[in-house]
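> Sharing a model that was predicted from the sequence below.
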Amino acid sequence: MKLYIIILLCSLFRITRQLNQQDRCVCELTNKEKVFPHETLNSVNDEASKCSLKVTPQKALDLESLHFGLDFRLPQLLKDLSILENENDEALYGVVSLQVIENELIEIKNMVERLNKTTQGHNHITDESGRQLLHLRDELQELEQYDTLQVEKRRKDNMRLKRALDDCKNSNDLNTQPTIQPYGVCPHGKFVNITGPRFYSTGEAPSNYKYGGWGRDPKPASGKENWYWRVLLTVSNIYANNINFYSSLSSLTVGVKTPDNALIHPANPTTNTIQGPNVVLYGEALYYNCYNSYRVCRFNITSKTISDLQLPKDTRFNSKGNFCHLDQCYVYTDIDLATDESGVWVIYSTAQNFGNLVLSKVEEGDPPIINQTWHTSVYKQGVTNTFMACGILYATRYINKQIEEIFYSYDTLTGVEKFNLGIFIDKMCPDINFLNYSPVDKMLHIHCDSYMVSYEVLFE
């Protein structure tokens, strides 16, 4: 049986060897699909890249900044004209007020010219980019016909479905949102830049009174919504014992005080005297570092009473934990007060946290109390100033005499620290001794070398 199988296999092998090449089966494959145009796809990618370089968020931000500036300047000009009409004594006050208005008109004119140039440039970019986008759309629609398996179509359907689900989820979240937003949730959006300066004046400050603080009350009493306050350090540029009020920005510029100026103590310095430039006003109360202590004082403007808040015992004070840069430290800046949309904050450093910034939320009351505390990993003496906005701590550092950088942030909601913000301030004087954010007008108020300077904060 085995011999028979072997003979049969040998016979088949001989027959196969004898087949002619012409008797073999050959198959031809014909592709009826069009050849995919890779060159067209590469061209579309190149055009899209060029379009992205021309149309950038920064260009839109520049235009928006100019619009914000005019929105702020024009109503202020109308207020100044109204004040001049009502209070003009046809003497020194009228002359000074006219000079202020003339300066504002010059600044508005310059802003309008810059806005026109920027708008013309953007119109050209818009027209050119519009034509490019229409061309790209047509090219992409032609390329979609090669999607025979409908992969791209399915992807677009999935994206639309995802957006619908996100909208549904967000609408449900809004219905269950608490009435009080937690720290770090900003109603304006993300802080992205500052523009300015918008205001620059020494006011009535003598040249030998270099340091102090100024701004607006985020929670003013009725009738004082437009008021400004200012504190000048009068003894060795370290201490102060009174606060001045002004009914408008023009009054602040020319030095016309209201009768509501408050004297904290007739002697200066003494117990409860203001120590250092870092003071803020909130809810008709002045918050500041108490003289020769690690306490925060709260001076009630109406009742003229003082209560205090004790910070941790290892808090650095009396110029042992100042804001600094390589060339110098800013004396008696150990304890910094700040305001934002949620109230008052205090920023300081402790030995337990190795000299790094410590942030505490101050709750209103008589006396005030600390609600919650956060510990950061940025060294306080490597920072030149701090401020709060929407529950986020921001810190600055000295670049040179013309530039200061907002380089650091700490989100109290998430605990996330960032060290590379890269937001720059064009300084009007080399050293910034006072810096605070005003949620009333979304301005950053600065005091340096007798000058009051303000910048507009831009949110996304």
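Sure thing, it's come through. All values reported here derive from a predicted model rather than from experimental measurement. Numbering: from 1, shown residues only.
> use CA for all of it now, contacts and neighbours both
Noted.
> what helices or strands is the longest helix seen in the chain leaning on?
In terms of residue count, the longest helix belonging to the chain (DSSP state H) is helix 92-143. For helix 92-143, the packing partners by 3 or more Cα pairs under 8 Å, 6 or more residues apart in numbering; DSSP states H and E come out as helix 38-54, helix 57-87, helix 249-254.
> now the second one against helix 92-143, angle please.
Taking axes from the mean of the first three to the mean of the last three Cα atoms, to 10 degrees, helix 57-87 and helix 92-143 form an angle of 160 degrees between their directions.
> this is the other structure I want to compare:
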Amino acid sequence: MESCAIVLLCALFTFAKQATPRDTCVCELADADQLFPHDKLSTLEDSASKCNSNVTPQKTLELESLLLGLERRLPQLQGDVSMLEREDDGDLYGVLSLQVIENEIMDIKQLIDKLNRTTLGNQRLTTNISIQLNDLKAEMQELEKHDTMQVIKSRKANQHLVKDLEQCRKGKNPSGPPTESPHGRCSHGQFLNITGARVYTAGEYPGSYPYGAWGRDPKPEAGKEAWYWLVLMTSNNRYSNYVRRYSSLSALVVGVSSPGNVQIHSSNPTTNTIQGPNVVMYGEALYYNCYNLDTVCRFNLTSKTVTTVQLPRGTRYNSKGNYCHLEECYPFTDLDLATDESGVWVIYTTKQDFGNLVLSKVEENEPLTLGQTWHTSVYKQAVTNTFMACGMLYATRYISRDLEEIFYSFDTATGLERFNIGILIHKMSPNIFSLNYSPVDQMLHVYGDSYMVSYKVLFG
């Protein structure tokens, strides 16, 4: 039995050695997709960057400046010609006057020539940019062919789907009229977003005054509807004693002030002068934090008189209740004045509110008084600035050197607070030292690091 088993094992072993080895399987992998043209993408990015650098707000401002200069020179020439006609003695005086008028005409001609060159240059720029944008669009569509996973296509489809769903929702459940604040009627609807910067300028004193505020009077005198105001912190970036007026936005941009400074006091700082950058103008009067006091001052630009209203006991002032972010606080921002469709407001904090924001309506009475007061649950030193719009308080916070976020709102009509607004402000300079809303044109006016910037508020 054992011998049979041994013979069988030997036979199996011999068969295994004689068997041919199994054939090897080889697979060839061929990539049908073309390599992604990274060089072409880099060229497109460079072209887009050049387009952005060519189209700047300064080009529009240059054109406005030339038009403003021409607007001012023509009446002056007309006045000089009229004077010559009245007082020409036919002798030496007439010759000298004609020489002056000839020089003025030459200056105006040079101004018109420059204006024509600038206009033609802008027209050529517009044409070239239009051609470049069409080329960029065509090249980007060509690059989309490499999107084999259909990411871009899916995103576009999702965007269309979201839009269709939103239209469907509005059609099925039409929204009712917006809640109206008891302090102001808001016909524009709900605050939805803001645009990019519409104005960006260093104005009359580039780089000289980091802290300040600017804007428009929501309740201007007749004939001053287009005027702008500017307050600069001229003493230690903390104090000021005057407000500067400009007859138009173009005049502010090019630094032509008329009627110039309206002075609160000859000394700076002193009793009833300005402390801190958060000031506003309303009804031909400047509202601000009185120097060295927990008090709101109102300076009447016509009568040159100051009236005051005391804030509640425990109000923090003299740089003890500032706006802040993680890296720094903005000195002397204890009191923040704001305007909206209904008038003037003051935002501050008190000891008994443990540093949370407090909001009060400033009533335009004689004497000046405080109206209703609201207490919020947002901590002031977690906020970089605030503004009012249609009876709603909005607060911002610092995200980065380039971004600020409108993150919080408080409805004075309902007392409802929201901490998830999520509207981003693309900053032109790292800091926002003052932020004013203008109900005249629904613009946000920002001052920071010597620059004046404005953004359009989008309501829906």
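Happy to help now that I have it. Predicted model only: the values in this text are computed from it and were never measured.
> Could you get me the TM-score between them?
With the length set by TM-score structural alignment, normalised by the length of the first structure, the two chains reach a TM-score of 0.66; 348 aligned residues with a Cα RMSD of 4.1 Å.
> about what we covered before: okay if I get the helices and strands packed on helix 92-143 of the first structure as a markdown table plus mean neighbour count and distance to residue 318 of the first structure?
Below are these laid out as a markdown table (neighbours: other Cα atoms under 10 Å; distance: least, Cα to Cα, whole Å):
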| stretch | mean neighbour count | distance to residue 318 of the first structure |
| --- | --- | --- |
| helix 38-54 | 13 | 52 |
| helix 57-87 | 15 | 39 |
| helix 249-254 | 20 | 31 |
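> could you redo these as CSV and give each row distance to residue 11 of the first structure?
Shown next, in CSV, are those (distance: least, Cα to Cα, whole Å):
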stretch, distance to residue 11 of the first structure
helix 38-54, 55
helix 57-87, 82
helix 249-254, 113
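> First-to-last residue distance for stretch 290-297 of the second structure?
Taking Cα to Cα, to the nearest Å, stretch 290-297 of the second structure runs 5 Å from one end to the other.
> List the contacts of it.
With Cα atoms under 8 Å, 6 or more residues apart in numbering as the test, stretch 290-297 of the second structure has contacts from 239, 269-275, 286-289, 306-311, 315-318.
> Any chance you could list what contacts stretch 413-433 of the second structure?
Contacts of stretch 413-433 of the second structure (Cα under 8 Å, 6+ apart): 179-182, 193-194, 196-197, 200, 211-213, 277-278, 330, 376, 384-385, 391, 400-411, 446-449, 451, 453.
> and those residues, which of them are in strands?
With DSSP state E as the criterion, strands contain 193-194, 196-197, 200, 212-213, 330, 376, 385, 403-411, 446-448, 451, 453 from among the contacts of stretch 413-433 of the second structure.
> Buried only: go through those residues for me.
Among these, those classed as buried by 16 or more other Cα atoms under 10 Å are 193-194, 197, 200, 212-213, 330, 376, 385, 403-411, 446-448, 451, 453.
> for the stretch 301-450 of the first structure, what spans make up the strands?
In the stretch 301-450 of the first structure, the strands defined using DSSP state E, counting those that start in this stretch lie at 306-310, 323-324, 329-330, 336-340, 343-349, 356-363, 369-379, 385-389, 392-398, 403-411, 417-418, 423-426, 434-438, 443-448.
> could you dump those strands to TSV with distance to residue 140 of the first structure?
What follows is the strands of the stretch 301-450 of the first structure, written out as TSV (distance: least, Cα to Cα, whole Å):
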stretch	distance to residue 140 of the first structure
strand 306-310	65
strand 323-324	56
strand 329-330	59
strand 336-340	48
strand 343-349	52
strand 356-363	53
strand 369-379	49
strand 385-389	44
strand 392-398	43
strand 403-411	41
strand 417-418	39
strand 423-426	38
strand 434-438	47
strand 443-448	45
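> give me every residue that touches the closest residue to residue 406 of the second structure other than its chain neighbours.
Spatial nearest neighbour of residue 406 of the second structure, excluding adjacent residues (Cα to Cα, 6 or more residues apart in numbering): residue 396 at 4.3 Å. By Cα under 8 Å, 6+ apart, residue 396 of the second structure lies in contact with 383-386, 404-408.
> So which of these is the closest to residue 115 of the second structure?
Lowest distance from residue 115 of the second structure to the contacts of residue 396 of the second structure (Cα to Cα) belongs to residue 404, with 37.4 Å.
> which ones are touching that closest one?
Residue 404 of the second structure is in contact with 396-398, 424-427, counting by Cα under 8 Å, 6+ apart.
> Can you tell me which of the contacts of stretch 290-297 of the second structure are buried?
Applying 16+ other Cα under 10 Å to the contacts of stretch 290-297 of the second structure flags 239, 269-270, 272-275, 286-289, 306, 308-309, 311, 315-318 as buried.
> What about residue 202 of the first structure, how many residues nearby?
If you count neighbours by other Cα atoms under 10 Å, residue 202 of the first structure ends up with 19.
> Distance check, the residue lying closest to it once chain neighbours are set aside against residue 211 of the first structure.
Closest residue to residue 202 of the first structure apart from its sequence neighbours, by Cα to Cα, 6+ apart: residue 451 at 4.4 Å. Applying Cα to Cα, the value for residue 451 of the first structure to residue 211 of the first structure is 8 Å.
> Equivalent analysis for residue 448 of the first structure, please.
6 Å.
> Check residue 122 of the first structure too.
In this view, residue 122 of the first structure and residue 211 of the first structure are 42 Å apart by Cα to Cα.
> now do residue 121 of the first structure
Going from residue 121 of the first structure to residue 211 of the first structure by Cα to Cα gives 42 Å.
> In terms of neighbours, single out the busier of the two.
Legend: neighbour count by other Cα under 10 Å for residue 121 of the first structure and residue 211, higher for residue 211 (27 against 12).
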